[in-house]
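1. Prediction below, plus the sequence it came from.
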Amino acid sequence: MTKFGYTLMSEQSGPRELVRYAAAAEDAGFDFEVCSDHFTPWLTSQGHSPYAWTVLGAVAQATSSVELMTYVTCPTMRYHPAVVAQQSATLQILSEGRFTLGLGSGENLNEHVIGEGWPSVQVRQLMLQEAIHLIRALHTGDLVTWEGDYFRVDSARIWDVPDQGVPIAVAVSGDSSIDKFSDHADHLIAVQPAAELIEQWDDAHAGDSRKIGQLAICWDPDEKAALERAHDQFRWFGGGWAVNADLPTPAGFEAASQFVRPEDVAETIPCGPDLDKIAASVKEYLDAGFTDVALVQVGDEGQTRFLDEAAGPLLEKLRAL
């Protein structure tokens, strides 16, 4: 059965608001909730970036049945993989088995803040492979001493480990990342409805797996207001992943996105009150083979109204697909 999720977008909302939205999204009928994990928002106008793990701990207590996921955490620079192993084990216990650890190779925007530079994508992927190995070893609850090319642990043990373990999903974007992570991850994360990506993953990955996508939408009764908000908050996406992963600051994203027009945003983000148009965009992911799709309702403004008025009818349309 296809699952539909709600995104706790930490770059556009404060921590208390995110917890409130999480409870409302569960009440509205979403199957799962994903939370972004940034140190810095992409654009200054977004204005937020609370600590995702604290937010998720609170969300685990404010909800009872909805699944939870990081979308995504980078366990290689700002966090040591041993820390992510402890964070995710604790969250799995707090949520009573509802958590999936979503991982990625990171963005310069968040990871440069520790002052250790920004490696090439090839190095970042090798670091992520090693990090996943360590996280899985520590999730056994055994005492681990290990040294690799990028990380070491010395007599490390996670004392509170969940009986059911922690499933791991990894963000991939093409042949290289699929080759590196299909044997390391349980599930796939991707943000484009590319059928060839799903086919390559299924060919390379042993066993069943979820394919978890994400789509930005901007529902509002006023289509003009929706488009203005989407352009203000989400025009940063226009450069594509190859650019976005390497820009270091919101000022860089402001400069890179200065020529992105509202009509450019409208081509990618369905804006306005038309739920059928939103459903048609989601269907592209289903047709490509995704098993899960998380929606991003753009902007803090209007979240409560979206959850109260539009989420239920939209989910009905999506499940009818």
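-> Alright, I've got the coordinates.
2. Please make it C-alpha for all contacts and neighbour counts, starting now.
-> Fine.
3. Would you agree residue 220 is in contact with residue 272?
-> Yes. Using CA atoms under 8 Å, residue 220 makes contact with residue 272 at a distance of 4.8 Å.
4. Among the two, which residue is more densely surrounded?
-> Per other CA atoms under 10 Å, whichever of residue 220 and residue 272 has more neighbours is residue 220, with 23 against 20.
5. Could you report the distance from that one to residue 298?
-> 10 Å (CA to CA, to the nearest Å).
6. same thing with residue 28?
-> From residue 28 to residue 298 the distance is 17 Å (CA to CA).
7. likewise residue 79?
-> Taken as CA to CA, the span from residue 79 to residue 298 is 27 Å.
8. Then residue 170?
-> Going from residue 170 to residue 298 by CA to CA gives 24 Å.
9. for residue 137, same thing?
-> Residue 137 is 38 Å from residue 298, by CA to CA.
10. of those two, who's got more company?
-> Higher neighbour count among residue 137 and residue 298: residue 298, with 26 against 19, using other CA under 10 Å.
11. how about the more buried one, what does it touch?
-> 216-218, 229-230, 233-234 (CA atoms under 8 Å, 6 or more residues apart in numbering).
12. try this one next to it:
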Amino acid sequence: MTSYGYFLASEEFTPDQLIDQARQAEAAGFTALAISDHFHPWNDAQGSSPFVWSVIGALSREVSLPITTLVTCPTVRLHPCVTAQAAATSSVLTQGRFRLGVGTGEALNEHIHGDPWPSFADRADMLEEAVQVMRELFTGEQVSHRGAHYTVDNARLYTCPDSPPPVYVSGFGPKAAALAGRIGDGYVLMGPDEDLIGTFRESGGGDKPVIGGLKVCWGADREQAVRTAHRLWPSEQLPGELAQILPTPAHFEQAAELVTPEQIAGATPCGDDPDEHIAAIQRYVEAGFAEVYIGQIGPDQEAFFDAYATKVLPALVSRLA
């Protein structure tokens, strides 16, 4: 049965706003939280990017919902040893309710040390090795490792959960989906693509969970909601590998000039028609997602949570029943 969580957008909201949204999400009936991990927002209009691990620590004190990073890159900006320590501590703080979603990253966030941005093939190799290192560290044993990309010298995590946090792997193409099937405890996909889900399952994913999400913009004025979504999240409609290779918010702003409000209106649920929102989420259910995370674009959070609590979530649960 599919469950419904709330997606906390670190790129758009301050830490205090994210924590408040998490409280509202729990009260509204959402059953889990996802949170993005960025160094930069996609554009200056979004205007935020707090350190995700600090926010997760605060969330662990404020809500009782499970928390998943969607997603963290454990390969460039942070060494896998440091990511493993952060994930282990997050799991302890949440009493085992934390899952580590990982991916190969975007230049937007990972280029900041000045290193050349690797090809996808190299990034995939780095991610596979990083996951191996993190899983070894999650045992609480002393780890030394000499690999193609990482060296670990007598490292040990002294603060570990009773069970290692599950590692879910993100992938938006067939090679990445196959990697997720091979090394992941689950698969992260931000669109109901049944072909990629099939590749994941055929590559070792079997019946492991598929999770992902979508952005919406609830609002009484649909045209205004479209304008808000277009102003804040045009990057959602950029094609191909642009999201992985553009290095700065300014580059995304330039590329997003090609995205029209009509594209946003056709791809993003906007306005206050519950059926439009339900239909978009239902496509994920039909594709076989175990969890769908919905994120509200813009400032009208209270109206969103009220509408989803009274109109959208009950209808989705009723359909499943």
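-> Looks like it came in fine. Keep in mind that what you see is a predicted model, and the values were worked out from it rather than measured.
13. TM-score for the pair, please.
-> Here the superposed chains carry a TM-score of 0.96, computed using TM-score structural alignment, normalised by the length of structure 1; 319 aligned residues with a CA RMSD of 1.2 Å.
14. Name the member of the contacts of residue 298 of structure 1 with the most neighbours.
-> Top of the contacts of residue 298 of structure 1 by neighbour count (other CA under 10 Å): residue 218, with 28 neighbours.
15. Would you mind measuring from the counterpart of that residue in structure 2 to residue 3 of structure 2?
-> When structure 2 is aligned by TM-score structural alignment, residue 218 of structure 1 is paired with residue 217. Distance of residue 217 of structure 2 to residue 3 of structure 2, computed by CA to CA: 20 Å.
16. now do residue 33 of structure 2
-> Counting by CA to CA, the gap from residue 33 of structure 2 to residue 3 of structure 2 is 11 Å.
17. Determine the residues that are contacts of both of the two.
-> Contacts common to residue 33 of structure 2 and residue 3, judged by CA under 8 Å, 6+ apart, are absent.
18. Tell me which of these two has more neighbours.
-> residue 33 (27 against 18).
19. The more buried one matches what in structure 1?
-> The alignment partner of residue 33 of structure 2 in structure 1, by TM-score structural alignment, is residue 33.
20. Wait, its match touches residue 3, no?
-> No. Using CA under 8 Å, residue 33 of structure 1 makes no contact with residue 3, being 10.4 Å away.
21. Quick one: distance of stretch 266-281 of structure 2 to the chain centre.
-> Mean-position distance between stretch 266-281 of structure 2 and its chain equals 20 Å (CA atoms, centre = their mean, to the nearest Å).
22. Residues touching that stretch, excluding its own?
-> Under the contact criterion CA under 8 Å, 6+ apart, stretch 266-281 of structure 2 has outside partners 214-223, 225-226, 229, 292, 311-312, 315-316.
23. Swap in 7 Å and give it another go.
-> Residues outside stretch 266-281 of structure 2 that contact it (CA atoms under 7 Å, 6 or more residues apart in numbering) are 215-222, 225-226, 311-312, 316.
24. corresponding residue for residue 69 of structure 2 in structure 1?
-> Checking with TM-score structural alignment, residue 69 of structure 2 has residue 70 as its match.
25. For that match, give me its contacts.
-> Counting by CA under 7 Å, 6+ apart, residue 70 of structure 1 makes contact with 34-37, 101-102.
26. Does the match of residue 33 of structure 2 belong to a helix, a strand or coil?
-> Here residue 33 of structure 1 is strand, with the state taken from DSSP: H, G, I helix; E, B strand; the rest coil.
27. Please convert the contacts of residue 70 of structure 1 to a markdown table, extending it with neighbour count and distance to residue 191 of structure 1.
-> Below are the contacts of residue 70 of structure 1 laid out as a markdown table (neighbours: other CA atoms under 10 Å; distance: CA to CA, whole Å):
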| residue | neighbour count | distance to residue 191 of structure 1 |
| --- | --- | --- |
| 34 | 26 | 13 |
| 35 | 24 | 14 |
| 36 | 21 | 13 |
| 37 | 24 | 16 |
| 101 | 26 | 17 |
| 102 | 26 | 13 |
